[in-house]
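Q: how does the following fold in three dimensions:
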Amino acid sequence: MKIIFAGTPDFSVAPLQALLDSEHDVIAVYTQPDRPAGRGRKLTASPVKQLALEHDLPVYQPLSLRDEAAQAEVAALNADVMVVVAYGLILPKAVLEMPKLGCLNIHASLLPRWRGAAPIQRSIQSGDAETGITIMQMDVGLDTGDMLYKIATPISADDSSQTLHDRLMDMGAQAIIDTLADLPNLQKKAEGQDESLVTYAEKLSKAEAEIDWTKPASELQRAVQAYNPWPVAFCNFQDKPLRIWSSRVIEASTDATPGTVLAVEKDGVQVQTGDGVLCLTQVQPAGKKAMAAYDFAQARQLQGQLLQ
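A: From the prediction side, this is the model:
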């Protein structure tokens, strides 16, 4: 098939590579315009653009696909199908209808659960037992299209958003290859989404990553894992932010004020929560690199102090 690929971040790279390694012909790549990045704020190509240029693929970076000139470029490519993975631009109805077999989206959840921007993080934060990849026939709604193919994976107690992201990225790559191999048949059997089961994965914000020690330890643990690697869970210690990269729940009960450091052990710093104890294992003080929580505590006489 002649394929237009549309994607931008790291999550899109493995599916593009899988298509390049397949029998299909990637005829063009669409990605977000270059953005300032790093300390120097230099214009930086997206991970997808970098891979596309390595393979001498034509790269298109419109600010929008709503204007006629951009739509004419898509139409001129005369693609069989467009594969979309975390592209970041809305595809209007005219564009959705241009490829002969339409536009397919690789979505990182088991739809209709977790439509929207942050399905990986929200699945961890909510304590879901599993998540997966859905290949969807795109329509004009937000992740509302008919489902063509699904594959699931359990969410382990040790999964962070980073580890789950990496696993789902590889699963998405395999899923799109499997879907394309049987696309006309899968389209005939397409399954509509049950609107009564819809949940929305709202975009992440830095503000929501602030720890509220009155919440249960199990909920805070899921937050730490969901916000790793961004925006990273944090609390405040001596009026400075303390980022929390990893932690674990300890089965214990005290009547101490939530946020109180109960003990400093080599395997972590134990903090009272609204229900149970959270043991911080890796933290990052302001202006410093991440370190073992035990090392952070050593120079600060942390036991008995209050994290806020």
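
Q: C-alpha only now, for contacts and for neighbours.
A: Fine.

Q: now residue 32: which helix or strand?
A: Element membership for residue 32, per DSSP states H and E: none, as it lies in no helix or strand.

Q: ok, it - how many residues close by?
A: Look at residue 32: counted by other C-alpha atoms under 10 Å, it has 21 neighbours.

Q: verify the stated contact: residue 26 with residue 15.
A: No: with contacts counted by C-alpha atoms under 8 Å, residue 26 stays clear of residue 15, the gap being 11.5 Å.

Q: now the second one, please; I'll put the structures next to each other:
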Amino acid sequence: MKLIFAGTPDFAACALEALIAAGHEIALVLTQPDRPAGRGMKLKPSAVKVVAQTHGLRVEQPASLKSAETQDMLRAIGAEVMVVAAYGLLLPQAVLDMPRRGCLNIHGSLLPAWRGAAPVQRAIQAGDRQTGITIMQMDAGLDTGAMLSKHVIDIADTETSASLFARLTQLGAEAIVDTLARLDSLTPQPQPAEGVSYAHKISKQEALVDWTQEAEQVARTIRAFNPAPGAHTLLQGEPLKLWQAQAREGQAQPGLVVSADAEGVLVGCGRGLVCISELQAPGARRLPAREFLAGHPGLVGTRLG
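A: Modelled structure (predicted):
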């Protein structure tokens, strides 16, 4: 099938690799412009651009899809389908209407749950037991298009956004290949009105741990914000990042460290306790609790936050 592919991060790059392997004709790849990265702030291509160039595909990086010149370029491709995965640019209606069989989006939730920018993080933060990939036909709304297929996975009790992203990345690649192979036999299903939720973009303010919340909520937030933006608190006035946590029974004053051993640092919450098993001090690397405590003795009795 003749495709235009639009995407930017690793999540999209895996799908592009899968479409190439499946034998589809990728007539054009759209991705975000190169961005400064690293200590030297040198321009770095997106993961999708790297894959496209490796396979000798045509790559374009427009800052917008609204210009007549860009739209004429897309129209000239004559693609049957445009596949979109975490692209980062809005598709105007004129672009949505171009491919003969529409624009298909690989979305990282079970729609209509968690429409929007951060579906993986919000699913973990909310304590959902399942999530997955929805392949949908794009329309002018925010992830409101009709659904072509759903692919479900369970969310583990220790799941972080990093681990869930990795699993959804692979699932998304498999899902789009499967959906395109069955496209002729699939009937688009409108999203139900019930069960709609929005995965709003995560703010830096949210990453500061609120120890007055229930332990389950604190632990889920820590895991949801791993790897970005990284949940943090204060230890003796210095920032301390928290990467892995589980709720425990018990009670102590919010933020009070009640014990610290190889299993983790046990901290009081508004209700229950949280065991933090992976931590990171400023300028240091992420460490399991055992190694962290070797360099930070005397935590018991101190207050975080």
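
Q: returning to what we had before: of residue 26 and residue 15 of structure 1, which one has the most company?
A: Set side by side, residue 26 of structure 1 and residue 15 give different neighbour counts by other C-alpha under 10 Å, the larger being at residue 15 (27 against 23).

Q: residue 228 of structure 1: what's it in contact with?
A: Residue 228 of structure 1 sits next to 160, 161, 162, 245 when contact means C-alpha atoms under 8 Å, 6 or more residues apart in numbering.

Q: tell me which stretches of the stretch 1-150 of structure 1 form helices.
A: In chain order, the stretch 1-150 of structure 1 shows helices spanning 13-20, 47-54, 68-77, 93-96, 119-125, with DSSP state H, counting those that start in this stretch as the criterion.

Q: and if you look at the stretch 201-308 of structure 1?
A: Using DSSP H, counting those that start in this stretch, the helices assigned to the stretch 201-308 of structure 1 run over residues 217-226, 293-298.

Q: mind checking the longest strand of structure 1?
A: If you go by DSSP state E, structure 1 has its longest strand at strand 240-250.

Q: residue range in structure 2 corresponding to it, please.
A: Alignment of strand 240-250 of structure 1 against structure 2: residues 238-248, by TM-score structural alignment.

Q: now do the contacts for residue 113 of structure 1.
A: Applying C-alpha under 8 Å, 6+ apart, we find residue 113 of structure 1 in contact with 197, 198, 199, 200.

Q: pick out whichever of those residues sits closest to residue 269 of structure 1.
A: residue 200 (34.3 Å; C-alpha to C-alpha).

Q: I figured that closest one hits residue 115, correct?
A: Yes: contact status for residue 200 of structure 1 versus residue 115: in contact at 4.9 Å, counting by C-alpha under 8 Å.

Q: settle it for me: which of the two has more neighbours?
A: Neighbour totals were compared for residue 200 of structure 1 and residue 115, and residue 115 leads with 20 against 16 (other C-alpha under 10 Å).

Q: the more buried one reaches residue 145, doesn't it?
A: No: at 10.6 Å, residue 115 of structure 1 does not count as touching residue 145 under the criterion of C-alpha under 8 Å.

Q: which stretches in the stretch 101-250 of structure 2 count as strands?
A: Remark: strands assigned in the stretch 101-250 of structure 2 by DSSP state E, counting those that start in this stretch are 103-107, 115-116, 130-137, 147-154, 198-199, 231-235, 238-248.
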